[in-house]
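**Student:** sharing a sequence plus its predicted fold:
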Amino acid sequence: MHAALSEPATTGPPELDRSTADVVLIVDDVPDNLSVLHDALDESGYTVLVATNGESALLRAAQALPDIVLLDAVMPGMDGFEVARRLKAQPETAHIPIVFMTGLTDTEHVVAAFQAGGVDYVTKPIRAREVLARIAVHMQGARQARQARNALDAFGHATLAIRVSDSRLVWQTPLARKLLHDYFEALAGPPEAPQVPAQLLTWVQAQAALAEQGGIPTPLTLVNGARQLVLTLQERTSDEDWLIVMREVSDTAIVDAMMSSFKLTLREAEVLYWVVKGKTNRDIGDILGSSPATVKKHLEHVYTKLGVETRTAAAGVATSRVAQLVRR
């Protein structure tokens, strides 16, 4: 059996073994409801997490990233509709299917559940067999989507979706999240509504407009030391979100070879790498976040260590030496 985990602690995310069971988060302020659902789900082989209010539900979802959320619509304080909206506004949790639990069967409340991001609803009093059947259907779709995202990451193709109409990052794969932080400044805006980095949004808007006119989108290339990130606009989904694939190209092996062969520091090796690529001191400064004067000083050290006097000679020595290493 997979025991329920208690309310989230502040010391860090819980450790979950996803290899043997799917994870369900139940959010309800009524202990009897939690008990009935927990027992039924646990007996069916699910790992069960619980939260008794909206705030703890958001924290638990962000920590554990459950495969599905069973969400009570009416709770004191933050109600289920607001919890759902906030989960859907966060790229990390936007993909998680939400099944509402409600005693409110009026049309307006059902519509509100779907507008808040729910994929389904069950009515109270809860019937465990019905809940299990609904979960099984939505879990299969969620599992397939998760496998697809993980497969993209496994092949080095990080993926994210951006909604141009409101400049929102809708969802992203784990690798995409890492690359965004590596190449862009931290996302701006309040936690419940993260914004797309300005440079990325400007590029997406321009390329989306071009694609809609029948043109061919142009990739965006960003540079970070000897690493380069290439972003490609793919297509628009049925939800009007644009898919972007990010692929990192790294020449760190060459930089490492230069450091080892010529006894250079990392920054000196990076400067030499870009000299070989034909970049000026100003270009290299822009790439590495340094001034042209600092680049010039690094280059002087490189000349001394390579025993040359010009950038052309330095590039020639470096190219020849790296070629020898590659052939070995």
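**Tutor:** Received, thanks. Residues are numbered from 1 along each chain as shown.
**Student:** use CA for all of it now, contacts and neighbours both
**Tutor:** Fine.
**Student:** what's the burial count for Ala158?
**Tutor:** 26 (other CA atoms under 10 Å).
**Student:** look up how far Thr232 lies from it.
**Tutor:** As judged by CA to CA, to the nearest Å, Ala158 and Thr232 stand 11 Å apart.
**Student:** between the two, what contacts are shared?
**Tutor:** Common contact partners of Ala158 and Thr232 (CA atoms under 8 Å, 6 or more residues apart in numbering): Val245, Met246.
**Student:** one more to weigh against that first structure:
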Amino acid sequence: MTERLPDRSLSDVVLIVDDVPDNLSLLHDALDEAGYTVLVAVNGESALQRAIQADPDIVLLDAVMPGMDGFEVARRLKAQPGTSHIPIIFMTGLTETEHVVAAFQAGGIDYVTKPIRPQEVLARMVVHMQSARQARQARNALDAFGHATMAIHVTGQVENSRAVWQTALARELMQRYFDAPPAHVPAELAAWLQAQSQLAAEGREPTSLSVVRGERQLVFSLQQRTSDDDWLIVMREVSDAAAVDAVLQAFRLTLREAEVLYWVAKGKTNRDIGDILGSSPATVKKHLEHVFEKLGVETRNAAASLAIQKVRALAPWHGG
């Protein structure tokens, strides 16, 4: 029999994971009285199953359990795109520094120490659930508009960087270009982000990253830095080789000039084009001046109009 999913329109859903019945009972009663829908799990395996099925708003996770401990549960939840967004508060009697560090490294957002004080847990939950709800709404909006966006947590070690969340389109593109697991950040992408950190520290403009696969390329642009170590990036796929070649042939331009004219005709600014081609806006402007001279025009609109007229007969033109 399939377990009925909780109705989150009625209340927020909390998953408590603990192998000690007294702890479960204490928290369950306090959360139920506070108006939450409460789910429980007594081991790591059932915790993963319930989190995947119910998509709780937050997880209260015991760190030390027989079998699969809380650290491994957290790592697995954060590695799955369907559960990586769920905030995790660890519950632990282990207050030594290495255990606290392990909790955060595993993906925890906070921790409380045992013996559990329900009112403290409730207060911490409210803060983290509000932030998670706002983040979820933002992700849903990006998905609705078809944006390929992801947030990446960058650490000192490139190999330890991980995707905090990503929209469905971003997940699809990462799989297609890198064949990467959901939370994995390829080395070249992590290295590029670390380079952006250095540029930001020096007060310099960020650069873009282009990853080429055959005639297609995926362009990464830095959107903003959401915290000291979290970066929000946008990616877009470029697969317009035929149209660019048609522009090149029609006007006897260089390849880079043809690329610039193509993107001008699609309404992109010099900064946009620089991001796509991995050039500075000043370099794009210089290429565009050469294009104007070769086409015998003086404005962007005139160049774009001429390009569209000439190319429409030679290659499929996809507006955008």
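**Tutor:** Arrived safely, thanks for sending. This one's a predicted model, so the numbers in the text were calculated from it and none came from an experiment.
**Student:** where does Ala258 of structure 2 fall, secondary structure wise?
**Tutor:** In this structure, Ala258 of structure 2 sits in helix 255-265 according to DSSP states H and E.
**Student:** what is whatever helix or strand comes next after that helix packed up against?
**Tutor:** Going down the chain from helix 255-265 of structure 2, the next helix or strand is helix 270-277, by DSSP H and E. The contact analysis (3 or more CA pairs under 8 Å, 6 or more residues apart in numbering; DSSP states H and E) places helix 270-277 of structure 2 against strand 209-213, strand 216-225, helix 255-265, helix 281-295.
**Student:** hey, which of the ones you listed is tucked in deepest?
**Tutor:** Among these, helix 255-265 has the highest mean neighbour count (mean count of other CA atoms under 10 Å), at a mean of 22.
**Student:** of all the helices and strands packed on helix 270-277 of structure 2, which lies closest to Val40 of structure 2?
**Tutor:** Judged by CA to CA, the one of these that comes nearest to Val40 of structure 2 is strand 216-225, at 35.9 Å.
**Student:** can you list contacts of the closest one?
**Tutor:** With CA under 8 Å, 6+ apart, strand 216-225 of structure 2 has contacts from 177, 206-212, 231-241, 275-276.
**Student:** other residues contacting the helix holding Ala258 of structure 2?
**Tutor:** Against helix 255-265 of structure 2 from outside (CA under 8 Å, 6+ apart): 243-245, 247-248, 273, 284, 287-288, 290-291, 300-301, 303-305, 307-308.
**Student:** one more: stretch 109-118 of structure 1?
**Tutor:** For stretch 109-118 of structure 1, contacts defined as CA under 8 Å, 6+ apart pick out 73, 81-82, 84-85, 88, 97-100, 104, 120-121.
**Student:** follow-up on the earlier one: among the contacts of strand 216-225 of structure 2, name the buried ones.
**Tutor:** Among these, those buried by neighbour count (16 or more other CA atoms under 10 Å) are 206-210, 231-237, 240, 275-276.
**Student:** those residues: which two are farthest apart?
**Tutor:** Trp231 and Asp240 (28.2 Å).
**Student:** and the helices in the stretch 201-328 of structure 1?
**Tutor:** Assigned by DSSP state H, counting those that start in this stretch, the helices in the stretch 201-328 of structure 1 fall at 252-262, 266-276, 281-288, 292-306, 311-327.
**Student:** got the buried residues for the shortest one?
**Tutor:** Spelled out, it's helix 281-288 of structure 1. By 16+ other CA under 10 Å, the buried positions in helix 281-288 of structure 1 come out as Asn281, Arg282, Asp283, Ile284, Gly285, Ile287, Leu288.
**Student:** tabulate those residues in a markdown table, adding columns for distance to Thr202 of structure 1.
**Tutor:** As requested, those are exported to a markdown table (distance: CA to CA, whole Å):
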| residue | distance to Thr202 of structure 1 |
| --- | --- |
| Asn281 | 28 |
| Arg282 | 25 |
| Asp283 | 22 |
| Ile284 | 24 |
| Gly285 | 24 |
| Ile287 | 20 |
| Leu288 | 23 |
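**Student:** that older thread, can I get the helices and strands packed on helix 270-277 of structure 2 in CSV with distance to Leu193 of structure 2?
**Tutor:** CSV is the format used below for those (distance: least, CA to CA, whole Å):
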stretch, distance to Leu193 of structure 2
strand 209-213, 9
strand 216-225, 8
helix 255-265, 25
helix 281-295, 20
